[in-house]
Every structure is written in structure tokens, then in C-alpha cells.
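Enquirer: Need a 3D model of the following:
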Amino acid sequence: MKAARYHGAKDIRVEETSIPSVNKNQVKVEVKYVGICGTDLHEYLHGPMIIPMKEPYPLNGHCGVTTMGHEFSGVVVEVGDDVHSDRVKPGDRVVVEPIFRNPDSVFTAKGEYNLSEPIGFIGLTGNGGFAKYAVVEDYMIHKIPDSVSFEQGALVEPAAVAVHAVKTSDLQLGMYQYPAVRSFSL
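Expert: All right, here's what the predicted structure looks like:
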């Protein structure tokens, strides 16, 4: 399959790579849409900042050339043996929550895995969605209804970041007189 792979600053190559296989707790997604995040741009221009090029990422051992892309949607094509069919199955339309969870973190135990260390993301500290197929941990998968397009699905992750920022900011409607803020509603 073809994938856009990071080799270093200002060095992303579209190249042939093997189709990834799943382990018992993973899901293979056929990527339909993928976004380019500001983090991807910064990594391309000034990196490596996040992508582990010299030492393996501790949660999965990933190191070196990396298929980027963490904002994506697609269709499940394969699941590992321990992935329950009531959770996700082939044919499901999905988006990916790209955060690697540290199973030993107290934050993960409290459901606040986004605060755990080390923090890592599909497409940065593990291969991501700038490819025909991506393999992710089963806990990263969220089903989307047919009414949500794959294009919209690729925007779920950045939209979730924005909504979380507004919710945690104590921002109140009318607090500032900027049209984007004044008209924002949840």
C-alpha cells in the first residue's frame, strides 16, 4: 500500500509499505478521509519534535520512519481476536481517537488518560492514517452513524479538542465581543 511517511524535517515521502496486521486487541481501518493537523505541519517543518527517531516510544516500541495522520475516518476491515463484536466489527464506519493510553497511569484509571505520561498519538508515536490502512488499538475506535460523512468524521478529533477547550475555559457567552466567540454554542 502507499503511505505518506515521515523521514525527518521537510522529508515526507509517499512510498510503498506493507499492509499492517492486527494483534488481538487491534482494529484495521480502511482510511476514507484524513486531515492535516497543525502538529503534522510543525513536525514536518521543524521536527522531529514528537516522532521518536532515536529512542522507542515506551508504550508501543515505535521508533523511526512514521506514517503520519491522526485525524481520520474510515471503515473497519479487520479486528483482532479479543475485540468484541458488540464494540466494533468489520463494516462499521468509524473515527479514531488517536491517544495512546498508558495502562499504568492513575489518570487512565480515572478516565483522564489524556493527562497521563508518556503522552502519545497515532500518526506521531505510532503509524497513522496517511495510508490506505491504519491499525489502531480497539479503545481508539468510535462508531459514526451513516448521517455523518467520512469527511465530517475526519474533523471529529479537532472539533473535540475545540469543544474541550471551550468547556474547560469557563468562557461565557457574551464575555468577549468577537463574532466567533459571541456566536459559539455547545
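Enquirer: switch to C-alpha atoms for all contacts and neighbour counts from now on
Expert: Noted.
Enquirer: Now the nearest residue to His62 once chain neighbours are set aside: which helix or strand?
Expert: Nearest non-adjacent residue to His62, counting by Cα to Cα, 6 or more residues apart in numbering: Pro56, 5.2 Å away. Following DSSP states H and E, there is no helix or strand that holds Pro56.
Enquirer: Mind giving me the packing neighbours of the longest helix seen in the chain?
Expert: Secondary structure of the chain read by DSSP state H shows that its longest helix is helix 156-169. On a contact count with 3 or more Cα pairs under 8 Å, 6 or more residues apart in numbering; DSSP states H and E, helix 156-169 meets strand 71-79.
Enquirer: and the helix or strand just after the strand it packs on, which residues are buried?
Expert: Downstream of strand 71-79, the first helix or strand assigned by DSSP H and E is strand 93-96. Residues 93-96 are the ones in strand 93-96 that count as buried (16 or more other Cα atoms under 10 Å).
Enquirer: Now show me the structure for the sequence below, then we'll compare the two:
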Amino acid sequence: MKAAVWYNNKDVRIEDKEIKNVKENEVKVKVAWSGICGTDLHEYEIGPILIPVDTPNPITGEKAPIVLGHEFSAIVEEVGEQVTNVKKGDRVVVNPVITSGKHDARVDRYYEFYSHGLHTDGSFAEYVVTKAENLVLVPEGLPLDKAALAEPLSVSAQAIKEGQVNDGDNVAIFGCGPIGLFAIVAAKVSGAKNIYAFDLSDERLEKAKQVGATHVLNTRDTDAVAYLKERHPEGVDASFEVAGVKPTFDAAIASTKPKGNVVVIAIHARNFEFNPVQLMLSGVKLSSSLGYEHATFKESLDILMNEEIDFSPIMTKKIDLDNLVEEGFHSLSSDLSQAKILVKLSGEL
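Expert: Coordinates of the predicted model:
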């Protein structure tokens, strides 16, 4: 099968890859669409970050070269003899993260896990073999290209849960890349009254407005904290740090009310100094959110079916697998108007 294989940073090759055998509790799926994640981009540009190179992953026993990709929709091609939850021909999305199952479902992902596209072969390929329990049926009427958004949407939906966003809440989103845009969507679905979106890119802010932000502000021109405190002197109910830099981290804390929630979603590429007194004096509750619960992954399909939400501003481009590097990775790095680029595999809808 054709696949995009990661060998090292700036070294991703489109080549022929052998398809793995299907075990009794596994399923082989024919990939329809696969989204490019920031994780994929980071592994290409500055990796290895999460991909094992010298020492194999302790669960999968695999190391680079690895097929990238973990946001995908597919058609079931073959099922193992013990599989009963899906059948050949079913339209599915795949939760790419496999946990041990030894801990509470709310925290299991924080112990041992492995992921397609990082620790075992992923979805920038014609076929993927995966655990049957990680498949979720795609509702009738939801196209498979749109269904491929389920995984990144789940990341943001889980963070909104962690932030305890309720009806009527005032929410601030710092950073309007794809995960920030999905956070706006999830906050809207959770009933937030005012959703403030901040970024340095006018193109991204326009998308934020299109998907549900009630107020957008370019922080190159205006101070976000002053802007929020003028409207909400006590602070907003919850804020979400999705940019991954110290200024937005500080702004999220400073603009949130005492006992409000600040949730870090972004992966911070660089360390920075932080005085805990800043947190103590603010009275906010600081937390982080990584990944999602499987229940949230399922719920993301319901959000995608919501006809009141326009996801088209997030789905900015579709490309062929052969063009993954030039039209995918390079485009995301240089063009701020890009959000979620989908890679066409079978292209079925």
C-alpha cells in the first residue's frame, strides 16, 4: 500500500508499505480522509518529539520509520474472527489512542498508551489495522471528509469539559489555530454566552467569528486583558490557552475570575519562568487537558452533525497523499489562512 513514512525531521517519504495482518480482535480499514495535525507538522519540522527512534515503544515494540497520521475516517475492509461491533462496509472513525484499560476511563490516557501515527503506523496510508474497540460508526448523513474532524474536535471538546463551561458563561480563547477554532465550536455547543477569541492573525480571527466567536481581537493592536476586564471587571468564567507561549499563558490567568478555570491545551515547545504567586493571587484554577476520553470522541460526532455550526471555515484544503509535504506541511507553516488540511486517500464520502 502507498503510505507517508517518517524517517526523521524533514524526511517523510511516500513509499510502498506492507499491510499488517489482522488479529482476532482487530479490524483493517480503508482510509478515506486523514487530517494533518500540528503534531504531524512538529514531527516533520523539529522531530523526533514523540516518535521512538532509538528505543522501540514499550507497548507496540515499534520505532521509526513510522507511518504518520491519526485523524481519520475510513471504511471497514476486514474484521478479525472475534469482532462483533462492526462489519465489512461500515463507515467509521477511529480513535487513534489505545490505552491500557487498567485505570478509570477519565484518566487512563495519562498512564500508558500508544497512538497510531506516533508509536505504530498511522493513517497517511491506504489501509490501517487497529483495535476493533476503537472504532465508532459514522452516523448516516455525515460525510466522511467532515467525519475526519472528529479526532481534533474531541481534543477541544474535552478541554471545554475540563473548563466546566456552562450555559451563559463568558469564555476566552487565546489562539485560533485549528484546536482553538474547535474550542470555540465546543464552547458554543456547551452554551457559552460570550466567546472572546484572540490571535495575531486577522485570517484566523475571521474564521473564529465564522465558527461562533462573539468577539474577536487582534492582540497585536490591543491588550486582551484590558479588553476583557473592561467588559467583565471580575474576569471571565473560563479561559483556554491554545497558543503555547508565555504571553497568552499569563493573559489567560490575568483575565479569569477567582475560582474560574484556566485550561492549557497547547503543547508548549519552550520552557518559561512562572511564579506560582501569580496563580495564588488570582484565585483561578489552573489545569491542563491532553487528548480526550473515548466518550468525548463519540460525542464529537454529534457536534459534527449539528446543522447550526458551519465547519467549512476550518476545512481549508484537500490534497493528495503525494503532495503531503509541499501542499500540506509547508503550506501549514507558511500560510496562516490554512486551518485543517485533509489528505485524500480513497476519497469516499
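Enquirer: TM-score for this pair?
Expert: The TM-score (TM-score structural alignment, normalised by the length of the first structure) is 0.88; 179 aligned residues with a Cα RMSD of 2.0 Å.
Enquirer: mind listing what's buried in the longest helix of the first structure?
Expert: 156-157, 166.
Enquirer: mind listing what the residue nearest in space to the middle of the first structure touches?
Expert: The first structure has Pro98 as the residue nearest its centroid, 2.6 Å off, counting by Cα atoms, centre = their mean. With contacts defined as Cα atoms under 8 Å, 6 or more residues apart in numbering, the neighbours of Pro98 of the first structure are 70-71, 121-123, 140.
Enquirer: Could you find the counterpart of it in the second structure?
Expert: Under the alignment (TM-score structural alignment), Pro98 of the first structure pairs with Pro96 of the second structure.
Enquirer: Now do the one helix or strand Ala252 of the second structure maps to: which range of the first structure does it align onto?
Expert: Assigned by DSSP H and E, Ala252 of the second structure falls within helix 246-254. Counting by TM-score structural alignment, helix 246-254 of the second structure falls onto no part of the first structure.
Enquirer: what does that helix contact?
Expert: In contact with helix 246-254 of the second structure (Cα under 8 Å, 6+ apart) are residues 172, 174, 224-225, 239-241, 262, 264, 272, 279, 282, 284, 286.
Enquirer: Against Ala4 of the first structure, how distant is the closest residue to Lys2 of the first structure other than its chain neighbours?
Expert: Excluding its sequence neighbours, the residue lying closest to Lys2 of the first structure (Cα to Cα, 6+ apart) is Glu16, at 4.6 Å. Distance, Glu16 of the first structure to Ala4 of the first structure, by Cα to Cα, to the nearest Å: 9 Å.
Enquirer: So for these two, which residue has more residues nearby?
Expert: Taking other Cα atoms under 10 Å, Glu16 of the first structure and Ala4 do not tie; Ala4 has more neighbours (20 against 12).
Enquirer: Quick check: the more buried one touching Arg13?
Expert: Yes - applying Cα atoms under 8 Å as the test, Ala4 of the first structure and Arg13 come out as touching, 5.5 Å apart.
Enquirer: between the buried residues of helix 156-169 of the first structure, which is nearest Ile144 of the first structure?
Expert: Val156 (9.9 Å; Cα to Cα).
Enquirer: Contacts only, for the aligned residue in the second structure for that closest one.
Expert: Aligning on TM-score structural alignment places Val156 of the first structure opposite Ala150 in the second structure. Contact analysis of Ala150 of the second structure by Cα under 8 Å, 6+ apart lists 71, 93, 297, 300-301, 304.
Enquirer: Having no further points to raise, I will conclude here.
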